[in-house]
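1. The sequence and its predicted three-dimensional model are supplied below.
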Amino acid sequence: MSDATLAPGAAAPAGTVGGASAATASDVMIAARLAPLPMTGYQKMIFAIIATAWFFDSIDLGSLTFLLGSIKTEFNLSTAQTGFLSSMSFVGMFLGAAISGMAADKIGRKLVFQISMIFWGLGSLWCYYAPDPQTLGYARLLLGFGMGMEFPVALAIVSEFVPTAKRGRYLAILEGFWPLGFIAAGLLSWFFLTHFTWREMFLCQAIPALFLFVVRFFVPESPRWLADQGRHGEAEKVMGEIEKKVLARLPAGTRLDEPKPLPPIARGERRFSFMELWSGEYASRTVMIWLVWFFALLGFYGLTTWLGALLQAQGFTNTKSTEYVVLIALAGVPGFITAAWLVDAWGRKPTCALMLVGSAVAAYAYGHAPSFTMLIVFGLTMQFFLFGMWSTLYAYTPELYPTRARATGAGCASAVGRIGSLIGPSLIGVVLPTLGSGGVFALGAGCFVAAALAVLILGVETRGKQLEAISS
């Protein structure tokens, strides 16, 4: 560590930095002070809070995979009606992701994150009381809206708090809470379907929304965002508190390294955050990441939403099919762990392509498995690559845009993906009676190949670069 002490809350240099304005100098200094901070229990606490909320959200989203068969039976729904019901969550997620990203770049990460939890908590509660499939569809719409709001804001918070050297790993690990949530959803669904009904499952899922009070009291606003908004006094105050809390968790006498000078942020006229996505170098990045999200989510949700129902169509009971889907999902754990290591060791772009191609091959093989044993083997392989894909995608997306448009970029990419996830289940509901399960999984494989081509042709590498350097 350097012998020079960086005083917590030190003021940003006045005047200019390499021709940049004083406001830009403050932006640069906040970033320079955040980037070299050692990863301590304080940043890990913030990460754990965001990851826990993500975990609860993932349970809500994943539970429909296990409950869809029971809902279909209770309401006597056709295959097409079931697919439409499952798509309602993704309509809400599309709206939530698109709106929350721009809102988080305008009014702050922390506030929007808390609001998202209120929406999905109320949506879960409404699902419990839904008397008919139409009302359940509206409830899933509200639930999806809250879930869609949370994802891009969580990515922005983690990417802006975690030091550069560990940013990719922690973003990938954050997405790893999705397979954990999916597995938990399967276990909870098995319990509730055995002892209660699907309604009690949704009631249980509403309770974790109270976790928003933990977010409110323990997660600070992003100092990067505050500085970018010109709220320099608040940015300095939050940055000083962060440095104090980091120092408190280091051995006595430890001094923080002096921040290394960063190049001034080139900034022309400030644009509406959505238009920023289509300016200069960001335009090709936006085209690339939108294509990846659209095809990846079309394939993923088209397949996984129907996994339980497809097994039931082959003669397995609700509980037995749930057991098999949970078993297959276990492979997602080593999948996201592998991706979390590869994104920093190998890079975001090649890891993303590898996981997408692996998903394509495994999905096709799953749809054409010659025996039940091979079905499980290919299912495990597919989930390994699918959850590796998710982890890489969530690590990669927020790094492509500047602070002023980071949540908007992640939110809009997620929203475009939700269009794919909306189309997927409904499309499968139409394709399944005609082409069978083999055709369904061949369609999913084609989607993953298209996403891999997009990232290979248009993708940029962001590994090991500070956020400000990537977006300069």
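-> Arrived safely, thanks for sending. Numbering: from 1, shown residues only.

2. Only C-alpha atoms from now on, for both contacts and neighbour counts.
-> Noted.

3. Go ahead and flag the most central residue of this structure.
-> Nearest to the centroid of the C-alpha atoms of the chain, with distances taken as CA atoms, centre = their mean, sits residue 151, at 4.7 Å.

4. Quick check: that residue is in a helix.
-> Yes. Secondary structure of residue 151, determined by DSSP: H, G, I helix; E, B strand; the rest coil: located in a helix.

5. can you pull the contacts of it?
-> Shown here is residue 151, whose contacts under the criterion CA atoms under 8 Å, 6 or more residues apart in numbering are 54, 97, 411, 414.

6. Which strand or helix spans the second one?
-> When secondary structure is defined by DSSP states H and E, residue 97 falls within helix 79-107.

7. from the chain's centre, how far out does the helix or strand just after that helix sit?
-> On the C-terminal side of helix 79-107, the closest following helix or strand by DSSP H and E is helix 109-129. Counting by CA atoms, centre = their mean, to the nearest Å, helix 109-129 is centred 16 Å from the centre of its parent chain.

8. adding another structure so you can compare the two:
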Amino acid sequence: MNQNRVNSADIAGFEAATYAKVTWRLMPILFLCYVAAYLDRVNVGFAKLQMLSDLNFSETVYGLGAGVFFIGYFLFEIPSNIILHKVGARIWIARIMITWGLISGAMIFVNSATMFYLMRFLLGVAEAGFFPGVILYLTYWYPAERRGKITAMFMTAVAISGVVGGPVSGWVMHSMPGIYGLTGWQWMFIIEALPSLVLGVVVIFYLQNHIVDAKWLSADEKQLLAKNVQTEAATKQEMSFKQVMTHPKIWHMAFIYFSFIMGLYGISFWLPTIIKATGVKDTLDIGLLTAIPYAAAAVGMVLIGRSADKNRERRWHVVIPALLGCAGLLLSTIYGHNTLLAMAALTLATIGILTTLPLFWSLPTAFLGGAAAAAGIALINSLGNLAGFVSPYLVGWLKDLTHSTDSGMYLLAASLVIGAVLTLMVPKEMVNK
């Protein structure tokens, strides 16, 4: 009996050490890639502070341009993820990063509303497939009971991009206007495109497509990892492409994700504007203040992801943060003219909204496997991210209509409640693994 206990402890220790090795190898590069990706996607929210007056854009034009990114993203998401599944993450993620870096840098040439819409659309086409591709890639390495924490770790990149990007964007726009005849927002696009280009090259030489390709793993480590993934794969549903497109569970997941993405891009594209409305005028100060909600969210995402894995409970770990996000948005409208209280409310909202996202992905990946996972994850992500088009456009339109962001925040708060209710409709037996 004692010998069995010792052997069990040895096996558990070996397994923990193996997954730690995988995590330290894969997560830093994937994390940095997502920081760069998300920064290039939402830095238009900072460019807005100068771009609108320089180019004579309305709030509605900005909202449409910010959102049209997701039309390109939607159209090319599923094909991109299927290609990644076939050719491997290494080449395809590198391709995505290099093309979106080039297009993001080319935003400096925007001089009209039409050009703004076109460049944002092309950026969406370039980036399509990155996020669902990484979510799919993680299923090749980690079983369900480990993916909550790992996905949360990966998605803290959204928060860290805000922690880093806010102050950097604010400083560039404050300090660099006029250098070589470029505006502050043009310099911001140039500087923030460079990490994506560099990381795209690094991915080619650093990432492995599958467990079997990892020369840095021993034979025993590969066997353990492959066994755990194969054991889980046996419990998942394989579907044809047509079945994926019409499966009620997948559409249910897409509606949940849409509801949460409404809140995410309300924060991502409008946080600098909301902070400015509290009375803060200098772009550097606004940039520094945006770092606070994102820093708090990074901590919350990891802690709640760890709790979900430890307790093997998924639904309430999604629902409670969504309701906290709703409360934060509502409070930010009540205290919108008090910078301190508004920042506290926005911090609560950002923690809640960002925490729902990694925990959400533990729901569909619990029942999708193989090629069905590639298509299903991409479909859920692409449909859900259409909220990235709807959300900034509606908030911009409502702001032009009412001259306040309050009505937009009410809309986003309601969306988070809808997402929470839809999450509770998911059978717990399907996702609590």
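-> Thanks, I have it. Source: prediction; values computed, not measured.

9. just to revisit the earlier point, check the spacing between the corresponding residue of the second structure for the residue nearest to the centre of the first structure and residue 24 of the second structure real quick.
-> The equivalent of residue 151 of the first structure in the second structure is residue 131 (alignment by TM-score structural alignment). The gap separating residue 131 of the second structure from residue 24 of the second structure is 19 Å, by CA to CA, to the nearest Å.

10. How about the contacts made by the aligned residue in the first structure for residue 85 of the second structure?
-> For residue 85 of the second structure, the aligned residue in the first structure is residue 105 (criterion: TM-score structural alignment). Under the criterion of CA under 8 Å, 6+ apart, the contact list for residue 105 of the first structure reads 225, 273, 403, 404, 405, 406, 407, 408.

11. From residue 225 of the first structure, how far out is residue 105 of the first structure?
-> If you measure residue 105 of the first structure against residue 225 of the first structure using CA to CA, the figure is 8 Å.

12. Then residue 53 of the first structure?
-> 21 Å.

13. who has more neighbours, the two?
-> Using other CA atoms under 10 Å as the criterion, residue 53 of the first structure and residue 225 rank with residue 225 on top: 27 against 23.

14. hang on, residue 270 of the first structure in a strand?
-> No. With three-state DSSP as the criterion, residue 270 of the first structure is coil rather than part of a strand.

15. That one: how many residues sit nearby?
-> 9.

16. Please apply the same query to residue 74 of the first structure.
-> By the criterion of other CA under 10 Å, residue 74 of the first structure has 12 neighbours.

17. Alignment lookup: residue 412 of the first structure to the second structure.
-> For residue 412 of the first structure, the aligned position in the second structure is residue 379, judged by TM-score structural alignment.

18. Surely that match and residue 80 touch.
-> No. Shown here, residue 379 of the second structure and residue 80 do not form a contact pair, counting by CA atoms under 8 Å, at 10.9 Å.

19. so what's the counterpart of residue 123 of the first structure in the second structure closest to, chain neighbours aside?
-> Residue 123 of the first structure maps onto residue 103 in the second structure, with residues paired by TM-score structural alignment. The shortest distance from residue 103 of the second structure to any residue other than its chain neighbours is 6.0 Å, reached at residue 123 (CA to CA, 6 or more residues apart in numbering).

20. what sits up against the one helix or strand the one you found maps to?
-> Residue 123 of the second structure belongs to helix 113-127 when assigned by DSSP H and E. The contact list for helix 113-127 of the second structure (CA under 8 Å, 6+ apart) reads 37, 41, 57, 61, 64-66, 68-76, 96-97, 99-100, 103-104, 106-107, 110.

21. That one vs the first structure, average distance?
-> Compared with the first structure after the fit, helix 113-127 of the second structure shows a mean deviation of 2.4 Å (mean CA distance after the TM-score superposition for the first structure).

22. now that helix and helix 59-87, what's the angle there?
-> Interaxial angle of helix 113-127 of the second structure relative to helix 59-87 (axes from the mean of the first three to the mean of the last three CA atoms, to 10 degrees): 20 degrees.
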